[in-house]
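Novice: Here's a sequence, model it:
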Amino acid sequence: MIVAFSVAPSTDRADASVHDAVAEAVKIVRASGLPNRTSSMFTEIEGEWDEVMEVVKQATFAVAKYGSRVSLVLKADIRPGYSGELDGKIRRLETAIAEGKDS
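Specialist: Sure, this is the predicted structure:
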C-alpha cells in the first residue's frame, strides 16, 4: 500500500512555524527503511499495512510534542500484491505524458 500523509501540530502562536515538527516526522519516515518521498505538502510511504501505519503513528506522536493537538491528513492506495508503485505510478504517468505529446 501507499500512504500519503501530512501531519502538523496546532498551536496558538500566530508566528508559529511547523517545520521543526514536520522534520521530526520525516526523520521517522526515513529511518523506517520503507520507500518514501516528501514534497512540500505530503509524505508518501510504501509498504505493508501494519508497517506503514506504525510509521504514521510514530510520526504523529513525534509531532504531538510541538503543540496541544495534531492534525493528520491521510490518503491510502491499497492494492494487494503490488510493490514498487511509489515510483512505478510516476513512470507510467510520465510515459503517458510523453506519448501524448505532439511532435
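Novice: Please make it C-alpha for all contacts and neighbour counts, starting now.
Specialist: Noted.
Novice: Spatially central residue for the chain, please.
Specialist: T43 (2.2 Å; Cα atoms, centre = their mean).
Novice: can I assume that one is in contact with N36?
Specialist: Yes - judged on Cα atoms under 8 Å, T43 makes contact with N36 at a distance of 7.1 Å.
Novice: I'd like to know how far E94 sits from W49.
Specialist: As defined by Cα to Cα, to the nearest Å, E94 lies at a distance of 27 Å from W49.
Novice: Please provide the structure for the following sequence as well, for comparison with the first:
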Amino acid sequence: MIVAFSVAPSGTPLDGPAGRGDDASVHTAVAAAVKVVRDSGLPNRTSSMFTEIEGEWDEVMDVVKRATEAIGQYGSRVSLVLKADIRPGHTGEITGKIERLQSALGELG
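Specialist: So this is what the prediction gives:
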C-alpha cells in the first residue's frame, strides 16, 4: 500500500522545542515527523504538501502513528490528512506510478 499523509500541529505547544519564531511556520514540527518516516527504512518521498510511504498495512500505519505522535510536542492538537492506495500484491508502486505517468506523457508527444 501507499499512504500519502500530512500532519500539522495546532494550539498551544505542550513541552518541547516548539514556538521558535513567530511566522506560523510548522517546518520544525514537520521535520520531526519526516525524520520518523525516513528512519523507518520504508520507501518514501516528501513533497511540499505530503509525505508518501509504501509498505504493508501494519508497518505503514505504525510509521504514520509515530510521525503523528512526534508532532504532538509542537501543539495541543494534531491534524492528520491521509489518503491510501491499497493494492495487495503490488510493490514498488511509489516509483512505478510515476514511471507509468512519464511514459504516458511521452506517448502524448
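Novice: can you pull the contacts of whatever residue of the second structure lines up with L86 of the first structure?
Specialist: Following TM-score structural alignment, the counterpart assigned to L86 of the first structure within the second structure is I94. Each residue near I94 of the second structure by Cα atoms under 8 Å, 6 or more residues apart in numbering is listed here: 2, 43-44, 52-54.
Novice: Have a look at how far, on average, the helix or strand I94 of the second structure falls within is from the first structure.
Specialist: Secondary structure assignment for I94 of the second structure, by DSSP states H and E: helix 93-108. Once the two are superposed, helix 93-108 of the second structure sits an average of 0.3 Å from its aligned residues in the first structure (mean Cα distance after the TM-score superposition for the first structure).
Novice: List the buried residues of that helix.
Specialist: Buried positions in helix 93-108 of the second structure, judged by neighbour count with 16 or more other Cα atoms under 10 Å: 93-94.
Novice: and the aligned residue in the first structure for A104 of the second structure, how far is that from G81 of the first structure?
Specialist: For A104 of the second structure, the aligned position in the first structure is occupied by A96, per TM-score structural alignment. A96 of the first structure sits at a distance of 23 Å from G81 of the first structure (criterion: Cα to Cα).
Novice: again, but for A64 of the first structure
Specialist: Spatial separation of A64 of the first structure from G81 of the first structure under the definition Cα to Cα is 34 Å.
Novice: and what of E44 of the first structure?
Specialist: Between E44 of the first structure and G81 of the first structure the distance is 18 Å, computed by Cα to Cα.
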